[in-house]
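Participant: pasting the sequence and the predicted model now:
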Amino acid sequence: MPPDRSPSTSPSSRSGASSKASGKAAGAPQRTDATIEVAKGEEVAVRVYGRKQPGKPSPLVVHFHGGAFTTGDLDTGCTVAGLFEQAGAVVVSVAYPLTPFPQPVNTGYGVLQWAFRNRVKLGGQGAQIYLAGEEAGGNLAAAVSVMARDQSHPPLAGQILLSPMLDPCVGTASVREATGDATGCKWTEGWRNFLRCPRDAEHPYAVPATAHRLAGLPSTLVMVGDTDPMHDEALAYAARLESAGLLVRRHVFPKAGEMPEALEAEQRECPCAEGALLQIRQFFEDTRCPAPT
């Protein structure tokens, strides 16, 4: 059963009045804020990281920030988006509506369509498209991947999920160990805000980790901390994808304290940054289509 509304199949780019660019000096990071139209009457703010490289295509990543479906914005996603940029990608980071389902997924799919239509302008001729996200954004990246598979468009080279928030039951051993005796849980509250009713938890676009059909999804890189609350659900999804015959790369960061909070821009330094950068670069290489002969 599809979500209530499908995004426009022909979104167009339109820079808002507040669009801005920085770092235009040669070799400096370039980040541009803009507003794009993803459906008639619906606009979304994005931040584009990186620039097209002359003579070769760059990976093009559509990125969703974290925040447990209750908080988060483009600034929250700077740490992870910056890692993709360092790995050589052009990144379109999305200020998606936080709640309720299915709006965030529909908006994400609309941005993916826009990125595909503008892939040559953004990443160069032959640019491949990836979906990526951390925590709640990891759930959205996985959901939009399922939606793209079902719509048979656009083609994806891979999905990259960092500490993805995938289990609305919030009852895995890793979550229980991390939360201890706490009476409140932000992930429980996040799922409560995201899902309009219990039946939404059965929808593969809301909870992609429980989708019955996984065949046809793109290659996947899953990264999670060893003491991360999302540890168990992330690796469980990786195992399901692998059982479906898909290419899966998984990496567990040792001593990665404060995950997934360490992925947010508010943190002074992400303890897994160096290791994540290596994994991302290798994944781009593993999933890169060979140049035509």
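Facilitator: Yes, it's here.

Participant: C-alpha from now on. contacts and neighbour counts both.
Facilitator: OK.

Participant: secondary structure class for Gln159?
Facilitator: Taking DSSP: H, G, I helix; E, B strand; the rest coil as the rule, one finds Gln159 in the strand state.

Participant: what's the answer for Val222, then?
Facilitator: strand.

Participant: so it touches Leu241, yeah?
Facilitator: No. Val222 is beyond contact range of Leu241, at 10.6 Å (criterion: Cα atoms under 8 Å).

Participant: quick check, Val144 in a helix?
Facilitator: Yes. According to three-state DSSP, Val144 belongs to a helix.

Participant: now for it: which residues touch it?
Facilitator: Val144 makes contact with Val105, Asn106, Gly108, Tyr109, Leu131, Tyr205 under the criterion Cα atoms under 8 Å, 6 or more residues apart in numbering.

Participant: what's the burial count for the fourth one?
Facilitator: If I follow you right, that is Tyr109. For Tyr109, the neighbour count with other Cα atoms under 10 Å is 26.

Participant: hmm, back to that, and which of the contacts of Val144 is nearest to Leu161?
Facilitator: The closest of these to Leu161 turns out to be Leu131 (Cα to Cα; 8.4 Å).

Participant: was I right about the closest one contacting Ile160?
Facilitator: Yes. Leu131 lies in contact with Ile160 (Cα under 8 Å); the separation is 6.3 Å.

Participant: between the two, which contacts overlap?
Facilitator: In contact with both Leu131 and Ile160: Ala141, using Cα under 8 Å, 6+ apart.

Participant: returning to that earlier point: need the overlap of contacts for Val222 and Leu241.
Facilitator: Shared contacts of Val222 and Leu241, counting by Cα under 8 Å, 6+ apart, come down to Val248.

Participant: burial measure for Cys270, as a count.
Facilitator: With other Cα under 10 Å as criterion, Cys270 counts 21.

Participant: got another one to weigh against that:
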Amino acid sequence: MTERSASAGEAPVRCDSRDMEAAGATGPLPARLHMAGPAAGKRDTLVVFFHGGGFVGGSIDEADEFLRQLVMADPRQVALAAGYTLACASPFPAAVEDAHAVLLWAKKNKAKLAWNGKRLIVAGIEAGANLAAVVSLVARDRGGPALAGQVLIMPMLDPGLSTCSMRTMPACLDKATVVDDVARTCAEGYRAYLPNAADRTHPYASPLQSSRLKNLPPALILSADDDPLRDEAEQYGARLIGAGIPTAVKRLPPLPLEEPGGRSDCVCTFALAEIAAFIDLQH
């Protein structure tokens, strides 16, 4: 259990986290529910979050601190970190099918999630942000579940690794070693996730390639000034705006990165206020 200090005269806000299993496309998946405030009562908003890791690594543990801070900032919401099948076990589209299955499971298990079913928001970072963007397309194409928003944090959206920031940034920054590690991780992840080259242009693998972006939920897209994924995030935001989707694209300042593992933590900390404000707008 985590506590956030409160102002004088206010009780501290507590966050409880509980492990559970969510139903994936072919079996159970690890999940962790984070909720703040009184245990009684159901929240209006559920945020389902998919972790990063380049489709080949990562776990629900990585989002613990970020999601706890998110729900403590607004106890009207609960957050569910959900796992998915990694590419080493089964490549595309296994993770996509898991992501959609988790959303369907959540709608059927509202009481277990302390959620009243009003608003469902999908979110993720890097590979998880790819899944969040893709599952927004899938939910639209398959008739549900209805989504109130999508939060894409430094999303991996271009398997071709063709953007200027991806191709040139590793060679031009003082933090070249760290940035090059990010670019290499993306390349290795895509090779494992999309072994069939033809899948690399499928809209469920590369939302940036989709020609059908209408009727999607409002989006918050977060890029970072010195991140190889910057350009594809901002290009996708521009395409959503062009399709008439209410979209906010925010570029964060250069992150104080010492090692690749600190990248996700830094951006989530920097972006917490932006994400909380976006979710609040969907109420």
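Facilitator: Yep, that arrived. A quick note: this is a predicted structure, and the numbers were derived from the prediction, not measured.

Participant: care to give me the TM-score?
Facilitator: Here the TM-score for the pair of chains, by TM-score structural alignment, normalised by the length of the second structure, is 0.83; 261 aligned residues with a Cα RMSD of 2.6 Å.

Participant: the host helix or strand of Arg140 of the second structure maps to which residues in the first structure?
Facilitator: Counting by DSSP states H and E, the element that carries Arg140 of the second structure is helix 127-141. Mapping helix 127-141 of the second structure onto the first structure (TM-score structural alignment) gives residues 136-150.

Participant: biggest helix in the second structure by residues?
Facilitator: helix 261-281 (DSSP state H).

Participant: list the helices and strands it packs on?
Facilitator: helix 64-73, strand 149-153, strand 219-224, strand 247-252 (3 or more Cα pairs under 8 Å, 6 or more residues apart in numbering; DSSP states H and E).

Participant: and the helix holding Arg140 of the second structure with strand 219-224, angle?
Facilitator: 160 degrees (axes from the mean of the first three to the mean of the last three Cα atoms, to 10 degrees).

Participant: returning to that earlier point: buried residues in the longest helix of the second structure?
Facilitator: Arg263, Ser264, Asp265, Val267, Cys268, Ala271, Leu272, Glu274, Ile275, Phe278, Ile279 (16 or more other Cα atoms under 10 Å).

Participant: now do the contacts for the fifth one.
Facilitator: For Cys268 of the second structure, the set of contacting residues under the criterion of Cα under 8 Å, 6+ apart consists of Phe66, Ile153.

Participant: mind redoing it with 10 Å?
Facilitator: For Cys268 of the second structure, the contacting residues are Ala63, Glu65, Phe66, Leu67, Gln69, Leu70, Ile125, Ile153, Met154, Leu222, Glu274, Ile275, by Cα atoms under 10 Å, 6 or more residues apart in numbering.

Participant: how near is the residue nearest the centre of the second structure to Gly54 of the second structure?
Facilitator: The structure's the second structure has its C-alpha centroid closest to Gly124; by Cα atoms, centre = their mean the separation is 0.6 Å. Distance of Gly124 of the second structure to Gly54 of the second structure, given as Cα to Cα, to the nearest Å: 12 Å.

Participant: need the overlap of contacts for those two.
Facilitator: Contacts common to Gly124 of the second structure and Gly54, judged by Cα under 10 Å, 6+ apart, are Asn130.

Participant: do you know how far the counterpart of Lys110 of the second structure in the first structure is from Tyr130 of the first structure?
Facilitator: Aligned against the first structure by TM-score structural alignment, Lys110 of the second structure finds its counterpart in Arg119. Taking Cα to Cα as the measure, Arg119 of the first structure and Tyr130 of the first structure are separated by 11 Å.

Participant: got any residues that touch both of those two?
Facilitator: What both Arg119 of the first structure and Tyr130 touch, as defined by Cα under 10 Å, 6+ apart, is the set Pro59, Leu60, Leu112.

Participant: in strands, which of these appear?
Facilitator: Counting by DSSP state E, those place Leu60 in strands.

Participant: ok, of the shared contacts of Arg119 and Tyr130 of the first structure, which one's closest to Tyr49 of the first structure?
Facilitator: Nearest to Tyr49 of the first structure among those, with distances taken as Cα to Cα, is Leu60, at 9.9 Å.

Participant: these two touch, right, that closest one and Phe84?
Facilitator: Yes. Taking Cα atoms under 10 Å as the definition, Leu60 of the first structure is a contact partner of Phe84 at 9.3 Å.

Participant: neighbour count: these two, which is higher?
Facilitator: Using other Cα under 10 Å as the criterion, Leu60 of the first structure and Phe84 rank with Leu60 on top: 29 against 25.

Participant: give the aligned equivalent of that one in the second structure.
Facilitator: Leu60 of the first structure maps onto Leu46 in the second structure, by TM-score structural alignment.

Participant: that match reaches Leu70, doesn't it?
Facilitator: No. Between Leu46 of the second structure and Leu70 there is no contact under Cα under 10 Å: 11.5 Å.

Participant: what do those two both touch?
Facilitator: His34, Met35, Gln77, Val78, Ala79, Ile279.

Participant: of these, just say which sits nearest to Pro253 of the second structure.
Facilitator: Nearest to Pro253 of the second structure among those, with distances taken as Cα to Cα, is Ile279, at 21.5 Å.

Participant: so who does that closest one touch?
Facilitator: 45-47, 70, 74, 77, 119, 121, 148-151, 219-220, 273.

Participant: do you have the helices of the stretch 101-250 of the second structure handy? List them.
Facilitator: 127-141, 164-172, 176-193, 230-242 (DSSP state H, counting those that start in this stretch).

Participant: buried residues in the longest one?
Facilitator: By 16+ other Cα under 10 Å, the buried positions in helix 176-193 of the second structure come out as 178-180, 182-183, 185-187, 189-193.

Participant: that one packs against which elements?
Facilitator: helix 127-141, helix 164-172, helix 261-281 (3 or more Cα pairs under 10 Å, 6 or more residues apart in numbering; DSSP states H and E).

Participant: how far does the shortest one sit from the chain's center?
Facilitator: So that's helix 164-172 of the second structure. On the basis of Cα atoms, centre = their mean, to the nearest Å, helix 164-172 of the second structure sits 24 Å off its chain's mean C-alpha point.
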